[in-house]
Every structure is written in C-alpha cells, then in structure tokens.
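Colleague: here is a sequence with its predicted model. Questions after.
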Amino acid sequence: MPRFTHADENGSFGRYGGAFLPPHLEAPIAEVATAYREAMADPAFMDEYRELLREYVGRPSPLYLARRFSERLGGAKVYLKREDLNHTGSHKINHCLGEGLLAKRMGKTRLIAETGAGQHGVALATAAALLGLECEIHMGGIDVEKQHMNVVRMEMLGAKVVAVETGGRCLKDAVDSAFATYAADYEDVFFGIGSVVGPHPYPSMVRDFQSVVGAEAREQIMAKEGRLPDVVMACVGGGSNAMGLFSGFLEDEQVRVIGVEPAGEGLSGDRHAATMTKGVDGTLHGMSTVVLQEEDGEPSPVHSIASGLDYPGVGPQHAWLRDVGRAEYVSVTDEETLEAFSLLCRTEGIIPALESSHALAHAMKIAPEMSPEQVIVVNLSGRGDKDVDYIAEVMGSR
C-alpha cells in the first residue's frame, strides 16, 4: 500500500480520522462506506463517472504556465492547474458528480450538504439536476450575503437553500445545520459532504474523487517539463482541492507539498482560520482531527476573507501528513490574498477565487527565492466571479 495515500480499515490516518457518530447514524454511514467501496471496484460505475468528467465537466483541465505572473515574481516558473475552467467553476464538481452517482446507486432521492463560498453547493445542485435528485444546501447567513450570486445559481438549478443564522453564521454552522437535518431524516437522503472532512468514509471518498486533479497534473507537468515539479501548493480549509492535487505527488518525496491556510487579519488575534498553525487535537463533525477550539472544547469562531476557508477544522489526512512531515502548512493574511488576487488578474487576465488566491500569495513569497529552472504547481481551485462584488466593496472601503 502506498505510504502516504490511504487510511487504515477503520478510516484512520494515524491518530486522526475515524467515525464518531451518534448510535442511530452508525448504520447509515456504514452503508455509505460499503456502497463507496463497492462502487470504486465496479468498472461500470467508474466508467460512467469518468465519462461525465470528460464530456460534462470538460476534463482534463489545463496545466497553464503563468508566464507574466512568474516573470513579475522572478525565480521559479509558476504553473496553474486550471480547475476554475471546469463546468460550475471549481474543483467541487469532481466529487459532487461522484457523490450524486453514489446516491443514485444507493437508491437515495435527495442530496443534502453544506457550503461556504457556494461552489460546493452549486456543484451539488448541478449534479442533482443532472441526475434527477432533489437537493438541499445549508449556507451560513454571512456567506449568503457575501456570495449572493451562488445562492441565485443554486436556486436556478432547483436546490433549496437554507440560510443558517445560528452561531457564527459561517461554514461550521452550515455543517452543523446540514448534519442535524440529515440526522433527523436520513432514510432517503445522501449527505454530500463538501470536503475531505467528516466521518469515515468521507475523507477518503472525497479525496478519491478529487485525485483526478493530481493524476492529470502529474502527467501534464511531465509532458511540459520532462520532470516532476519542485513544489505543489494549494489552499486549505477542509482541504479537498489540496488533497486532490497532493495525491498525485505524495509518494514522490522529492516534491515539496505545501498547504496554505487563512491567517485572516493576523495570527496574533482570533480573526483567522489557521487550524494547522494554531489548532489542537480534537473531535469535530464526526472525525478526530486538528481543531481551533475554546478552553471549554467548543470550536472557536473563525474568520477568512474567503468563505470557503472559514472552517475551524481540517481533513484528518492533512493533519496526519503534517505530523509525519510529508506536508508543510503555512498561512497568509487577507491583505496578502488580495494582493495575489490583483496580481493574477493584471498579469494573466485570470480572475481567481479568493480561496485559490491564498495559494497564489504563498507562491509569491517563495518563487523569488527559487531558481528559474525550478517549478511550482499551484491548484487554481476556482474562479473568482463569485467574489467580485465583495472584493470591489472591500477594496473600495480601503
């Protein structure tokens, strides 16, 4: 078995992962685990999934050399894995189609999920419309306001959008709300978790559906450069886009693997979501992982300019990769993120998502320290259409 890629039979990555569930949900989640294992071993299921990725999503996504961006920085060449060019505008469609197909295979009629920036919600609503399923998306009230365009898109696709006004009104609260609704009525429902988080099998399942990103990037960089990259990099909230890219390179220990978290308004205060930098071991949303939490054990309020990253936990495989030294985790501030957003817009004519701009911001720090022969691959996980009104408001206020 590959050293860094898979969980054990209990869904654990070292001391992280597993399934911590109320007793009445143990059987339904175990049913998902069984269906997932059987589907991944079924050539007919995988053929249908791959055909949708090719004919519907538009894969493979390009691996693009950002020449002017690289020249502006000096040093290493920066390649962008263009997940923003997928149908629906981000990497999220990769696992949402897989989850939708699995739900149909299990005889479920309704998809339910959380969303932060709205990209997972849009992708799951898209999969539901395509496959003839009902869809309900829970979204924090703050994010409903910030990401109004994605709310409209979800509703146009036939989804019911539930605005969550409890707690911090952000992604963590949306997960709480969606999970509570699922726990009360799970017979005909499939919970389409939006990242590599939650109880087993979700961290492995979402990673496996996202692994197409890393597999393509590996093949593409070998074709373009004749060798592996020096660094692969992606933003990390829950961590699905990062795990998708990383999975193609984890066994190549000469490749540096870097996850970039939101430092928000600075790590000295509490207005950030830098879980791997400031968190401690804990249990959240059915998994053992690293959590930003209060003294009483409750998850801390978090902040990021990017709605898709304001989560107080992280996928358990990320926590394990940090512990065994295979991956590095760093953080960048809101200000650095906005600077990276603007630079890519003006040098490449690409408007990136604020989530993806976190990874770009760290690339801006390390590329000048590297030689022109060296290569960085950044996962451009989503496009920034959803963010333009909010960014215009923020930049205008400054």
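Modeller: Looks like it arrived, so ask away.
Colleague: CA only for contacts and neighbour counts going forward, please
Modeller: Will do.
Colleague: do a quick rundown of the helices in the stretch 251-398 of the chain.
Modeller: 275-278, 316-323, 334-348, 354-366, 388-397 (DSSP state H, counting those that start in this stretch).
Colleague: make JSON lines out of these and add distance to residue 264 and mean neighbour count.
Modeller: Putting these into JSON lines (distance: least, Cα to Cα, whole Å; neighbours: other Cα atoms under 10 Å) gives the following:
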{"stretch": "helix 275-278", "distance to residue 264": "12", "mean neighbour count": "22"}
{"stretch": "helix 316-323", "distance to residue 264": "20", "mean neighbour count": "23"}
{"stretch": "helix 334-348", "distance to residue 264": "5", "mean neighbour count": "19"}
{"stretch": "helix 354-366", "distance to residue 264": "10", "mean neighbour count": "27"}
{"stretch": "helix 388-397", "distance to residue 264": "14", "mean neighbour count": "12"}
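Colleague: between those helices, which gets nearest to residue 239?
Modeller: helix 316-323 (7.4 Å; Cα to Cα).
Colleague: the structure to be compared is supplied as follows:
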Amino acid sequence: MEPNSQRSYLQSYPNAEGYFGRFGGNHYPPELRPALEELASSYQELHQTPEFQDALNKARVGLQGRPTPIHYLENLSNQVGGAQIFIKREDLNHTGAHKINHCVGFALLAKKMGKKKLIAETGAGQHGVALATAAAYFGLECEVHMGEVDVAKQSSNVGRMQLLGARVISATTGQSALKEASDSAFNAYVEQHEHALYAIGSAIGPHPFPMIVRDFQAVVGREAREQFRSITNGSMPDHVVACVAGGSNAMGMYSGFIEDPGVVLHAVEPLGISDELGQHAATLSYGSPGTLHGARSVMLQKDDGMPARVSSVASGLAYPGVGPEIAMLHETGRLSIAAISDEEAISTFFRMTKSEGIIPALESAHALAFAIQLASQRPSSERILVNLSGRGDKDVDFVLEKYGTGTSPALS
C-alpha cells in the first residue's frame, strides 16, 4: 500500500478499475455494467461541484445535526485505569447512527441523476431507517430489503421505515439475515436499475460502491481529526478503534487518520459464540479471499466456496465478508484486528449504559469492549478514540428480553 507521494491516500485508492490492491473490482452481472458505469461517471462529475456540496452540507447540518462531538469517557477511563478513552458520537446523528452519512449522499446523487427510487438492504435496520429518512427528505421512493430474522428482532426499526414511507421486503432464504437481504436487494436493483439507484449499506459490493460509501462517510474522520486535535492541544490519538463488518463506519473514521503512521488503526470483529465456523462473523480473523456481492474481498466460506453461516448478537455485524478496502488495509498490515464475543459485547453494553449514561448499539459495544481491554494494557499517557457508530435504542427490547437489566454480576 504505497500511494503516489503527490496524491493523498483517498485520491490513490481505488484505482481506475475499482481495485484496492488485489481486492475490489466489478464482478457484477454484465447486464448491470452500464448502470454501474453511469453511477461512477455521475458521481465523479457531480460530487465535488459547489451545488452538490452545498446541498449535501445543508442536509448534514439541518437534517443530520452535524457535526457530532467527541466525548471523553471519564468514568470508564477512571474505572479501567491506563489509557484514556474518547468516543466520536455518531450515535447523535438523526436516526441514531453513522448510516445517514452516506444515505443523504446517495439520495442527493439519485436526485441529480434523475432516479425516482432508492433500493437497499439493512441488517439491524439503522441503514434502512436512514435511507427511508433521506428518501423522504429528497422526495424519493424507497425499498428496503431485510432478513426475516432481523425483521422480528428489530421490529421498532421496521415500523420507523414504514412510517417514513418505505416499503420493507422480508428476505426469507438461507439464514434470513444480512447476507440474504443483500442478495434480495441486489436482485431488485438488477430489475429496476433504469429508474432506481442502489444505495448500498456499507463499503462493500462492486466498484464504485465502496469508494462512494467511504467518501460520504469520510466526514466522520475529518471532523474527528480536527476535534481531537482541538481538545488535546494538537495531539493525535494513539489508537483509533471501530467495529467492522462491511466497513462503512470504520472507513469513515479511518479516513481521517490513515496517513498518520503513528496512529494504530484497530478493526474489531464479532466473535459471536465461538471461533467455530458458523458461530461467528470474524471475517478478517478466519476468512480467505473470495468473491461476494460483486467484489473480490475476504470472506468466510465453506469448502465449496459458498458463503458460510455467520452469527453475532449484533445484526449489523452478521455478514460473511468485509469491504475490499478493509481487506487491503488488513493484508498490508495497516490494520490491527481483534475479535469480541457476544458475551463481552453484552457486558460492555451494560457497563457503558450504567457508567456513562449512554446506551450504545450492540455493534458499537464490540468496539468499546476492545477499547476497554486495550486501555487496561496501555499507559495513561496514551489516548484511544472509538467510533461510537450508533445508539442502542434499536437493541433495548432484544437485550431486556434476553438478558434483563444487566444486574447479574456476570453482565455488569
């Protein structure tokens, strides 16, 4: 990973064919190539124009509520000892997560391209809610595909999408989870691409989707870098931590620090129930190169090359692959990886709630759990910045039903 010295990292990757090193590209059906080429061309032509940026910034401020702040977790840091823990409050975005960062971008892009509809997949429902919100704001139709299991688990988010005018389609094949929702949404896009735009939910899929999602999410890293330096008198964080499945929240945060070799970037994966295949979704830890949803990347796969079953208490992390850019950063050694179990994530969910008054999304609880472990091993002079990618309102009913209020010593 050696970008041209005269170009920034974000300008250097991906290359013209959509590759991040040996990962990425466009492995979509040939009949969709023209639609993807149209998307790439329109994005390059429009996204840096003053008109587009003005409309995007208007939505960022007025609809989303940006900028989101950085907050020092003083109570947790004092409890743990060692390094100090800070969080980037993406949970304070309108709709409750980072997902709206790229959803408003895709909606604006669709509007400028003359498309009438947005299509997408969702896992925990945060992307679906964000896309339905952006579609309503820009006057577009919206169709969200969601695994049947997640429809039941995240019923409040299903209701929110429907209130916002979206049509929610339940994916009932396979595990009926995020991978199947993605399959269903991709198929819908194949049929409707002439009048609809696929607003992918993470930094995955064929070129130009990983690039577009990263660029729209880069607002997180830009803000975080400036804010952190402001509150620490010009210092940089020693560690930047994000949970990883597809990679949208991670690439958004990493983008602000990726060219700083002194900042260690940590990718935290879901270890689920165990390290046995089918019992986790820790792709970087246990996966191998393969092709999934139109891109060459790293994936969890069975002996026949088909995607393996996955498991995670966090619906948004239950995906058998990672984005191609994440795969490249891991292969080149720029990312340090860790895996957090369901039990550790749930314990941290309760600890964060009771110690800091912040209810984190179960996805974000994985990143926080690792940050706490890391802080206990590092000196007090070091600082850890975590992307708190979403709030846990969507998870409250599930957690209360399965784990109670966290008063058990094992979960507190």
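Modeller: Nice, I can see it. In this text the structure is predicted, and so the values were computed from the model without any measurement.
Colleague: what does the superposition give as a TM-score?
Modeller: Remark: TM-score between the superposed chains equals 0.98 [TM-score structural alignment, normalised by the length of the first structure]; 398 aligned residues with a Cα RMSD of 1.2 Å.
Colleague: can I get the helices of the stretch 251-398 of the first structure in CSV with distance to residue 162 of the first structure?
Modeller: Formatted as CSV, the helices of the stretch 251-398 of the first structure follow (distance: least, Cα to Cα, whole Å):
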stretch, distance to residue 162 of the first structure
helix 275-278, 26
helix 316-323, 27
helix 334-348, 27
helix 354-366, 23
helix 388-397, 21
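Colleague: tell me how many other residues surround residue 88 of the second structure.
Modeller: 23 (other Cα atoms under 10 Å).
Colleague: that one matches what in the first structure?
Modeller: Aligning on TM-score structural alignment places residue 88 of the second structure opposite residue 81 in the first structure.
Colleague: wait, isn't residue 327 of the first structure in contact with residue 256?
Modeller: Yes - counting by Cα atoms under 8 Å, residue 256 is a contact partner of residue 327 of the first structure at 7.1 Å.
Colleague: name the residues contacting each of those two.
Modeller: Here residue 327 of the first structure and residue 256 have no joint contacts, going by Cα atoms under 8 Å, 6 or more residues apart in numbering.
Colleague: these two - which one has more neighbours?
Modeller: residue 327 (21 against 18).
Colleague: tell me, how many residues neighbour the nearest residue to the more buried one once chain neighbours are set aside?
Modeller: Distance criterion Cα to Cα, 6 or more residues apart in numbering; nearest residue to residue 327 of the first structure, sequence neighbours excluded, is residue 257 at 4.9 Å. For residue 257 of the first structure, the count of nearby residues is 26 (other Cα under 10 Å).
Colleague: then residue 97 of the second structure?
Modeller: Neighbours around residue 97 of the second structure, by other Cα under 10 Å: 25.
Colleague: kindly list the longest strand within the first structure.
Modeller: strand 256-264 (DSSP state E).
Colleague: in the second structure, point out the residues matching that one.
Modeller: By TM-score structural alignment, strand 256-264 of the first structure lines up with residues 264-272 in the second structure.
Colleague: how far does the matching stretch sit from the chain's center?
Modeller: Put simply, stretch 264-272 of the second structure sits 12 Å off its chain's centre (Cα atoms, centre = their mean, to the nearest Å).
Colleague: mean offset of that stretch relative to the first structure (after superposition)
Modeller: Here stretch 264-272 of the second structure, set against the first structure after superposition, deviates by a mean of 0.3 Å using mean Cα distance after the TM-score superposition for the first structure.
Colleague: cool, and stretch 344-356 of the second structure?
Modeller: Mean for stretch 344-356 of the second structure is 0.6 Å (mean Cα distance after the TM-score superposition for the first structure).
Colleague: Provide the aligned range in the first structure for that stretch.
Modeller: Against the first structure, stretch 344-356 of the second structure falls on residues 336-348 (TM-score structural alignment).
Colleague: which residue in the second structure lines up with residue 219 of the first structure?
Modeller: In the second structure, residue 219 of the first structure lands on residue 226 (TM-score structural alignment).
Colleague: tell me how many other residues crowd its match.
Modeller: Counted with other Cα under 10 Å, residue 226 of the second structure comes out at 13.
Colleague: can you pull the contacts of it?
Modeller: Here residue 226 of the second structure is in contact with no residue (Cα under 8 Å, 6+ apart).
Colleague: could you look up the SS state of it?
Modeller: Put simply, residue 226 of the second structure is helix when judged by DSSP: H, G, I helix; E, B strand; the rest coil.
Colleague: what does residue 161 of the second structure align to in the first structure?
Modeller: In the first structure, residue 161 of the second structure lands on residue 154 (TM-score structural alignment).
Colleague: pretty sure that match contacts residue 121?
Modeller: Yes - Residue 154 of the first structure is within contact range of residue 121, at 6.7 Å (criterion: Cα under 8 Å).
Colleague: who's more crowded, these two?
Modeller: residue 121 (31 against 25).
Colleague: and that one, what element?
Modeller: In this structure, residue 121 of the first structure sits in helix 119-131 according to DSSP states H and E.
Colleague: run through the residues that contact the closest residue to residue 330 of the first structure other than its chain neighbours.
Modeller: Closest residue to residue 330 of the first structure apart from its sequence neighbours, by Cα to Cα, 6+ apart: residue 260 at 5.0 Å. Taking Cα under 8 Å, 6+ apart, we find residue 260 of the first structure in contact with 233, 234, 235, 236, 329, 330, 331, 332, 358, 359, 362.
Colleague: list the contacts for the match of residue 161 of the second structure?
Modeller: The contact partners of residue 154 of the first structure, taken as Cα under 8 Å, 6+ apart, are 121, 122, 125, 126, 160, 161.
Colleague: recalculate using a threshold of 6 Å.
Modeller: Residue 154 of the first structure makes contacts with 122, 125, as judged by Cα atoms under 6 Å, 6 or more residues apart in numbering.
Colleague: pretty sure it is in a strand, no?
Modeller: No - with three-state DSSP as the criterion, residue 154 of the first structure is assigned helix and is not in a strand.
Colleague: could you measure from it over to residue 127 of the first structure?
Modeller: With the distance defined as Cα to Cα, to the nearest Å, residue 154 of the first structure ends up 11 Å from residue 127 of the first structure.
Colleague: cool, residue 353 of the first structure as well?
Modeller: Distance from residue 353 of the first structure to residue 127 of the first structure, by Cα to Cα: 21 Å.
Colleague: can you pull out the strands in the stretch 101-250 of the second structure?
Modeller: Ranges of strands within the stretch 101-250 of the second structure are 117-122, 141-147, 167-171, 196-198, 239-243, based on DSSP state E, counting those that start in this stretch.
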